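A.B. asks: Dropping the sequence and predicted coords here.
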Amino acid sequence: MFLFFFVFIETFYYYIFNINLTPSAIFIFFESNYIETNEFLYFYFDNYLLVYFLILFFNCLMVFFINTFKLKFSVPFLSKRWGIITSLIILLLLLRFTSLRHQNLPYLLLKSFYVVYFESKVYDLGVYKEEYGIFKETNKPEVSRDKLIVVIIGESTTSNNMSLYGYENNTNPLLNQINNLNVYKDVISPHAGTTASLCKVLSLDHYEDHKDKQQGAIIQLLNANSYETYWVSNQEPVGFAETAITKVVYSAKHKFYLNTGNTEEMHLFDEVVFNTIDNVIHKKNENQVLFIHLQGTHFFYKNRYPDTYQVFKGTTSYSPFDSPKNQEIINSYDNSILYNDYIVSTIINKVKDSNKESCVIYFSDHGEEVFRTIDFSGHNDEVGTLPMFQIPFLFWQSEKFMRNNAVDISLERAYMTDDLFHSIADLCDIQDEHVSLERSIFSSKFLQRKRIILNDKDYDSLLIREIGR
């Protein structure tokens, strides 16, 4: 039965992603909560896999029943014990000194368990449970200006399917009407998965120096500088993924998890965050940083929006991998972006109506491949197409904020969101030895750095190669 399980899992993965199973892929499985796992299977499991599953299972049962008959045989020159020992030694030598172990699911499972254990230790509460962490509390008297900074974190949204970025379908009619909205053209995520990306985005961790991941989170720095910190999430706070993220944001002074995974809440739309946002932004006499974690446009896409947003139907956009099934998926993804346009624009307008010295950042944790460069829809660091890293990055500021803060706007800056720690600190006018304005997209001191993705690949070199095709 174990052999049946191993063979089916490896074949299932290869069939979907067209690559061999890796420890990182298994690690992503442990990131997922029940809802995401259920939607993943519903999204990818098709009739071909069902037939393969039944054939494999039937053969497994046949072998099981055959083995119930005790067939005796003898080896004239070896005892049974020595035969088993010799076979095990040969097998272990093959696995140790060849690359076969890298294609062996038990080995991959063990390695992935190690990765999960290591990452859980890295993001241990011991690092993040303190209110200030490694940062020093400021003792200067604070004159409250009712400063409000809102950070909206989307999910699985690529800029390629947003009309703000030139997409043919009008997926951003509301955001397009907002004044003072800055649309950054060249921003990418550090990874194509939620946990890996956000644990960098929300902390000091970046690819040049991974030891920084154990040094502190942006929320701790904000706490140390007299900001009231809020974390509002429509993501279910279970599974390794959200557990790792909840550890990084553990020090937030006020936390609201609105999606607890109850049956009635399994498909809570992102508008559920509105009431909590209203309660927060209307508080007086405190400087606030409000983080909002949305479900965004995560697959299963049609579960991300109400029926009233089922606008795009039929053939509405071009794909080099066109088919009725693919077009249906593209339409549901575009509909989810249309609904996300409503969510983000509504939040910006709420902040605007608060009449505070305020600004809003919106970005997605990572992008999504939707039949743009390969015949596939989803995200995976192992597949690693460019749309999985190409994300929207929007910045809005009120008139009061513009008067009191010298934000250097340059929409063409090449930026990766693992430096968001420094950008938020810059907006909050925080001076700290751990803050580098050269890494802030809002600073005149910004310096472009090499953007490394997929472990060791230069994103900009890959982009030039892709454009040249």
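C.D. replies: Nice, I can see it. Numbering: from 1, shown residues only.

A.B. asks: use CA for all of it now, contacts and neighbours both
C.D. replies: Noted.

A.B. asks: Surely residue 248 and residue 122 touch.
C.D. replies: No. Applying CA atoms under 8 Å, one finds residue 248 not in contact with residue 122, separated by 10.3 Å.

A.B. asks: take the one below as the second:
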Amino acid sequence: MRVFKGVFGIYSGKKEVSATKLIISTALFFVLFGNIAFFQHVFSIYPISFQNIGFLGSLAVGLTAILTLFLTLITSRYTIKPTLVILLIISSFTAYFMDNYNVVIDDIMIQSILETDLSETSDLASWRVLSYLLLLGVLPSLLVQRVKLVSLPLKKTVLYKARDCVVSILILTVMIFSFSKFYTSFFREHKPLRYYTNPSYYLYSIGKYAADILSPQETGVMPLGKDAQVVKRHGEERNDRKELVILVVGEAVRADHFSLNGYERETNPLLAQEKIVNFSEMYSCGTSTAYSVPCMFSHYNRKDYSPRKGRTNENILDVLNHTDAIDVLWRDNNSDSKGVALRVPYEDYSKPENNSVCSDGECRDEGMLAGLDHYIDQHPGRDILIVLHQMGNHGPAYYKRYPEEFEKFQPVCRTNQLEECTQQEIVNAYDNTLLYTDYFLSKVIGLLKGYDKSHNTAMLYFSDHGESLGEKGLYLHGMPYAVAPEAQTHIGSLMWFGDEIREKIDVEKVKKHKDQRYSHDNLFHTLLGIFEVETGVYNNELDILYNPSFGLDLIGGNIRTMSK
């Protein structure tokens, strides 16, 4: 308790304290206790040495000056206490996740946090996070509340604020110019270091996210592919054989843990027995579900996509709907569709009311297959796309994601506090979850095989992003894409085709290109191609399965039917 009192300069609840002293004390508290991850990353690049000690000290002083300046500008006598309390509580959580999982709280992470449901939040609860909340949030907040602020006239308050701002700017300027050689590389070459400053970077990220949400937007959702229509194939009438495609959207599956990609452990034993095409070089659009899922269904490529564009434009499901020939169903065992399935039939399988395969509060992906036979039989003479959004390898509680019989690799990490487990225990739990995904995908294929005589059947599998498992101190996912490790962007992906569609797709030709680099950018156009949809938004160069014998060709940005 004395440590907190010393930092805050509070020794008695009766002593009056100036706003300046309270703000500087809080800023110093943030630097000393809330920025451990930041300084750990700084020390890895600028080790503590006689040559670096001055620069490292200037970073601490400069960060304190920046926070003092910011807090001085945004607070008044009447808002200072609630503002500091809110920041202390939030910063205690961000410190926990940065210290223990090495995550970055950017605008994409802010979006993910706001879209996280209760079950996902419960996976992150632990005694350790509560200790951070208590020591870095609650206790200093109580001390802030005890402070009696000096009452000053408005004129003096304004003058003192101006003085504090000027002094903070002068200190920051002196620090930068005194160690300009260091700061040149710090700002130009080591930008990711700033991602770990607390609370400054998450406040910037909140502002960036809010600006995107609150910016003027188009009325409604912009239509896309209204010209879409299903064309004839090889001279056949459309009512002969219909497409039945199941698209599985995986969760947090990294490519290098697929045995199909050469991983030393057998994590895909059942899929290895199927006639699948495995895409070894598939990359995600983002590093979080909230970003990747809308992006992968969007017609924008990764470089052009933004969450705002995802919200205000129709996606591939809408384009397929515009044909009036394709029925779309979304079943979800994750948090939700992240806005992708707002205009198509949607079913929530994350709760026992719909999912019959649940135990101990965990609903299995396998439950999404129940009743699909009935759905398919109720849509005769129609092409069908079914999207199954998995819980998959959702962390950090990997051990919850699979039934007991899939626990092949042992010992496993049986807690959501990954810092308490060895890296091997974490990997074991993660790989067991891959075994269950392998089983689930084999069940999907088994279901489709039952319709191979009546439909052109296919299964497409794309994970939404990858996952870090402790490499270089990184866990989970959500790093900014520019600095994210390949473990978070290089994803598992494969396809299976029924006997009747294999020749039309020319699977042997697809196999020849299966190891070239693909990404989520290809999904939109691949779905249009497999359903043989003619529309001006289709680009056959991005269609993984493009086959001229389908009767489609891209001419000047438009689709035309090729003459036979």
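C.D. replies: Great, that's in hand. A quick note: this is a predicted structure, and the numbers were derived from the prediction, not measured.

A.B. asks: Residue 248 and residue 122 of the first structure - which one has more neighbours?
C.D. replies: residue 248 (28 against 15; other CA atoms under 10 Å).

A.B. asks: The more buried one -> the second structure?
C.D. replies: By TM-score structural alignment, residue 248 of the first structure lines up with residue 340 in the second structure.

A.B. asks: you'd agree that match is up against residue 297?
C.D. replies: Yes. Between residue 340 of the second structure and residue 297 there is a contact at 7.2 Å, judged by CA under 8 Å.

A.B. asks: so what's residue 377 of the first structure closest to, chain neighbours aside?
C.D. replies: What sits nearest to residue 377 of the first structure in space, not counting adjacent residues and going by CA to CA, 6 or more residues apart in numbering, is residue 370, at 4.4 Å.

A.B. asks: Please list all residues in contact with the match of residue 248 of the first structure.
C.D. replies: 293, 294, 297, 315, 317 (CA atoms under 8 Å, 6 or more residues apart in numbering).

A.B. asks: Identify the contacts common to residue 340 and residue 297 of the second structure.
C.D. replies: In terms of CA under 8 Å, 6+ apart, residue 340 of the second structure and residue 297 are both contacted by the residues 315, 317.

A.B. asks: Name the SS class of residue 560 of the second structure, please.
C.D. replies: strand (DSSP: H, G, I helix; E, B strand; the rest coil).

A.B. asks: Give me the distance between it and residue 552 of the second structure.
C.D. replies: 6 Å (CA to CA, to the nearest Å).

A.B. asks: How about residue 328 of the second structure?
C.D. replies: When residue 328 of the second structure is compared with residue 552 of the second structure (using CA to CA), they lie 23 Å apart.

A.B. asks: likewise residue 419 of the second structure?
C.D. replies: 53 Å.

A.B. asks: Would you mind telling me which of these two has more residues around it?
C.D. replies: residue 552 (22 against 17).

A.B. asks: Verify the stated contact: that one with residue 559.
C.D. replies: Yes. Contact criterion CA under 8 Å: residue 552 of the second structure and residue 559 qualify, at 6.7 Å.

A.B. asks: quick one: common contacting residues for these two?
C.D. replies: Counting by CA under 8 Å, 6+ apart, the residues touching both residue 552 of the second structure and residue 559 are residue 534.

A.B. asks: all strands of the stretch 101-250 of the first structure, in order?
C.D. replies: In the stretch 101-250 of the first structure, the strands defined using DSSP state E, counting those that start in this stretch lie at 147-154, 181-184, 187-188, 228-233.

A.B. asks: ditto for the stretch 351-469 of the first structure
C.D. replies: Under DSSP E, counting those that start in this stretch, the stretch 351-469 of the first structure gives strands at 357-364, 369-370, 377-378, 393-397, 415-416, 452-453, 457-458.
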